[in-house]
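Asker: Kindly generate the corresponding structure for this input.
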Amino acid sequence: MKNIEQLQDDPPLRAVRAFEAFARLGSVTRAGAELDITPSAISHQLQLLESFVQTPLTLRQGRTLVLTDEGRDYYRSISAAFSVLRSATGIVRSRMAPRQVSISLIPLFGMGWFIPRLSGFLAANEDVDVNVLYANHRNYHSDASDLSIRFGASDWPGYTRTKLLSGEVVPVCSPAFLAKHGPIKRAADLAGLPLVHDEDRATWGAWLHRYGVTNVGHAGHVNPAIGPLFEDGQLTLSAARAGMGVALLREPLIARELASGELVKLLDAPLDDGRDYYLCTRSGTELPDGARRLAEWIQEEMKRGEAGS
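Answerer: Okay, here's the model as predicted:
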């Protein structure tokens, strides 16, 4: 009975913190230095946590302490929570300075659209400092930023949202890939070619169906269920640039790569996958002046891009 009650209790937070530091840094010594405690204290906290969860999270290989499979799974689960804690704490601290504006976004939008344009906003708003954070959690329940750029089907209770970018994706690849596997003039030419997948494998299947490639899954033809799967668009973009295969990506977010020739748009064959980019703010909360200006600038920049396309 005691064990059951123990499992129902909250975990020992000091021990969880020590485990997270060890798993992230890969060293008892470095974890101790970060938390300003001794390595032996870190080891003690790890043992305490293992006793609580009743399974080994670490094992010793020679003189080195490493994670078990259960330890790796546990770290993946708690690392997101620690990321939220650090982000939220940083935002609260930054609000002591009225110049600070925080915005969270996913990497592809940040690197492909936001950051290349941000200097223009900062030049026109020298009294505002912008803190850019990763939105690591697709359910977005823990977002504490002033503004957030979200990707999905717009189902976020408690938030006001403005659509920024549609869900249209197009097939792209690297010039080297095209030289090796081309020419590609129609959808059927993708038969047998490597595909790379962004977040799920369903989008390629929908694109192939949309453009009449129905003989999928057979020998010598496209099989949308295989090929490497990447967690987000930035990783998918890197894979396409590296020549791993054909990817489905949004043109406005890869404009630099298309203009420079790093990527080639294969076909004028878009597919709306039903997931869009939105600018979101918390409902019923008045934005600080700097955040309001940044939100207005983002919308104007997006409209300017649409008018120029």
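
Asker: alpha carbons only for contacts and neighbour counts from here, please
Answerer: Fine.

Asker: residues near Lys185, how many?
Answerer: When neighbours are counted by other CA atoms under 10 Å, Lys185 registers 11.

Asker: Go through this protein and flag its longest helix.
Answerer: In the chain, ranked by residue count with DSSP state H as the criterion, the top helix is helix 69-94.

Asker: Kindly calculate the angle that the following helix or strand past it makes with helix 69-94.
Answerer: Remark: after helix 69-94, the chain's next helix or strand is strand 100-105, criterion DSSP states H and E. Here strand 100-105 runs at an angle of 150 degrees relative to helix 69-94 (axes from the mean of the first three to the mean of the last three CA atoms, to 10 degrees).

Asker: For strand 100-105, name the packing helices and strands.
Answerer: Secondary-structure packing of strand 100-105 (3 or more CA pairs under 8 Å, 6 or more residues apart in numbering; DSSP states H and E): strand 129-134, strand 147-152, helix 289-308.

Asker: ranking these by burial, who's on top?
Answerer: Across these, averaging neighbours per residue (mean count of other CA atoms under 10 Å) puts strand 147-152 on top, at a mean of 22.

Asker: and that one with helix 289-308, angle?
Answerer: Here strand 147-152 points in a direction 50 degrees away from that of helix 289-308 (the same axes, to 10 degrees).

Asker: In terms of secondary structure, what does strand 147-152 contact?
Answerer: With 3+ CA pairs under 8 Å, 6+ apart as the test, strand 147-152 has strand 100-105, strand 276-282 packed against it.

Asker: could these be laid out in TSV, adding mean neighbour count?
Answerer: Below are the helices and strands packed on strand 147-152 laid out as TSV (neighbours: other CA atoms under 10 Å):
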stretch	mean neighbour count
strand 100-105	22
strand 276-282	21
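
Asker: Which of the helices and strands packed on strand 100-105 sits closest to Thr203?
Answerer: Checking the helices and strands packed on strand 100-105 against Thr203 by CA to CA gives strand 147-152 as the closest, at 13.4 Å.

Asker: Now show me the structure for the sequence below, then we'll compare the two:
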Amino acid sequence: MLRAFEAAARLGSVTRAAEELHVTQSAVSHQIKQLEAWLGVSLVTREGRRLALTAQGAAYLPSLSTAFDVLAQATAGIERQAHRARLTVNALPTLTAQWLIAQLPRFCAQVPDVDVQLVTTASVLDFDPAAFEVSLRCLSTAELAALQARPAWRGVAVGRFLPDAVTPVCSRDWLVRSGALARPADLRRHTLLHSRSTPQLWRQWLALAGADKLRPAGELVFDHAHLAVQAAAQGLGVALGSPELVADALAGGLLVAPFPGLLLHEKDFYWIRSPRAADDAHAQAFCAWLQAAGAAVG
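Answerer: Below you'll find the predicted structure:
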């Protein structure tokens, strides 16, 4: 009923609507009458051979046409997906926000016949390697060894593609206003920006820098490391960031690293390919691309 009315109203003709829908004119007219009876209003009137809309019909048509357009677009999207390969990648929020999204267009250009479905998760160790074709994690050597010893990791392929070495970063303008950071001890005058996902990171870096007794002027805590780095770029304090992940921000002057030689490097980023994707050409291509992309910046 809806399709018959929409076509006739849009085309202004029962005859043309019947041709578009591949039914008879009487079938179109009958469907429109049924719709009017169901709604309890008149939607069309006859003006000679031309179909005219009542006020109610004219008000109804735009929304109805839009609804059919949305349905058509959704159906076309499903049809496209049915004919295209899909690669599901699970990654950590910080790696995704700071590095992967910016790099991903290059992979899509190199491998245009696959759709990448990107899923983020904060879980580093407790995950099923078979849940996704490829998972990306930040792990220490000991953490990786413990994971590979699990029965569920039989047949899982792993490769390192990017270091996770962190150093303090902050806004250049903020640093000019708040005072120089000539040595790590100067951080006592500043606000340190933490993330709940890496709660011990600042303590570890300060110990590396010989300032483990330092008490900062203030502290702010965010859910993820990339949010702390974003807050640093906005002048809220000093965060710990990976030079590889924030390379563009450092190169563009949005961020500065006052102690570039003091890098805490205890973990690396790894791709983890599911056993079910062992023979998947797209998964293999994605892991190879990660290796090349990581080597280019790392």
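
Asker: What value does the TM-score take for this pair?
Answerer: Once superposed, the chains reach a TM-score of 0.63 (TM-score structural alignment, normalised by the length of the second structure), with 207 aligned residues with a CA RMSD of 2.4 Å.

Asker: Output the helices and strands packed on strand 147-152 of the first structure in a markdown table; the columns should cover distance to Leu195 of the first structure.
Answerer: Shown next, in a markdown table, are those (distance: least, CA to CA, whole Å):
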| stretch | distance to Leu195 of the first structure |
| --- | --- |
| strand 100-105 | 26 |
| strand 276-282 | 22 |
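
Asker: The ones you listed: which one's closest to Ser51 of the first structure?
Answerer: Nearest of these (CA to CA): strand 100-105, 37.0 Å.

Asker: The strand or helix carrying Gln47 of the first structure corresponds to what range in the second structure?
Answerer: Assigned by DSSP H and E, Gln47 of the first structure falls within helix 39-53. Aligned by TM-score structural alignment, helix 39-53 of the first structure falls on no residue of the second structure.

Asker: What residues of the next helix or strand after that helix count as buried?
Answerer: Later in the chain than helix 39-53 of the first structure, the nearest helix or strand by DSSP H and E is strand 58-61. Using 16 or more other CA atoms under 10 Å as the test for burial, strand 58-61 of the first structure gives Thr58.

Asker: and for strand 58-61 of the first structure, what are the contacting residues?
Answerer: 65-68, 71 (CA atoms under 8 Å, 6 or more residues apart in numbering).

Asker: can you check stretch 266-279 of the first structure too?
Answerer: Under CA under 8 Å, 6+ apart, the answer for stretch 266-279 of the first structure is 147-154, 161-173, 184-187, 203, 207, 210-211, 295.

Asker: Could you do stretch 158-169 of the second structure as well?
Answerer: Contacts of stretch 158-169 of the second structure (CA under 8 Å, 6+ apart): 138, 205, 229, 232, 238-244, 255-260, 262-273, 287, 290-295, 298.

Asker: Look at the alignment partner in the first structure of Phe161 of the second structure and say how many residues are nearby.
Answerer: Counting by TM-score structural alignment, Phe161 of the second structure lines up with Leu164 in the first structure. Other residues lying near Leu164 of the first structure total 19 when counted by other CA under 10 Å.

Asker: what's the helix or strand for Leu164 of the first structure?
Answerer: strand 159-165.

Asker: measure stretch 145-161 of the second structure end to end?
Answerer: 17 Å (CA to CA, to the nearest Å).

Asker: Actually, stretch 105-118 of the second structure.
Answerer: 13 Å.

Asker: Buried ones in that stretch, by neighbour count?
Answerer: 107, 114, 116, 118.

Asker: I'd say the first one and Ala288 touch.
Answerer: No - under the contact definition of CA atoms under 8 Å, Phe107 of the second structure does not touch Ala288, with a separation of 10.2 Å.

Asker: closest one to Val216 of the first structure among the helices and strands packed on strand 100-105 of the first structure?
Answerer: Per CA to CA, nearest to Val216 of the first structure of those: strand 147-152, 26.9 Å.

Asker: if we can go back for a sec, including distance to Leu105 of the first structure, could the helices and strands packed on strand 100-105 of the first structure go into a markdown table?
Answerer: A markdown table is the format used below for these (distance: least, CA to CA, whole Å):
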| stretch | distance to Leu105 of the first structure |
| --- | --- |
| strand 129-134 | 5 |
| strand 147-152 | 5 |
| helix 289-308 | 13 |
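
Asker: and the match of Phe161 of the second structure, how far is that from Asp189 of the first structure?
Answerer: Taken as CA to CA, the span from Leu164 of the first structure to Asp189 of the first structure is 33 Å.

Asker: For Arg215 of the second structure, give its distance to Ala251 of the second structure.
Answerer: 30 Å.

Asker: More neighbours: which of those two?
Answerer: With neighbours defined as other CA under 10 Å, Arg215 of the second structure and Ala251 compare such that Arg215 has more, 15 against 11.

Asker: Would you mind confirming that that one is in contact with Arg188?
Answerer: Yes - using CA under 8 Å, Arg215 of the second structure makes contact with Arg188 at a distance of 5.6 Å.

Asker: Just name the closest of the buried residues of stretch 105-118 of the second structure to Ala85 of the second structure, please.
Answerer: Val114 (4.8 Å).

Asker: you'd agree the closest one is up against His83?
Answerer: No - between Val114 of the second structure and His83 there is no contact under CA under 8 Å: 9.9 Å.

Asker: Phe231 of the second structure corresponds to which position in the first structure?
Answerer: Quick fix: residue 231 of the second structure reads Ala, not Phe. By TM-score structural alignment, Ala231 of the second structure lines up with Ala239.

Asker: so where do the helices sit in the second structure?
Answerer: Using DSSP H, helices in the second structure cover 2-11, 14-21, 25-39, 55-82, 93-95, 101-110, 141-148, 172-178, 201-208, 225-233, 247-251, 281-297.
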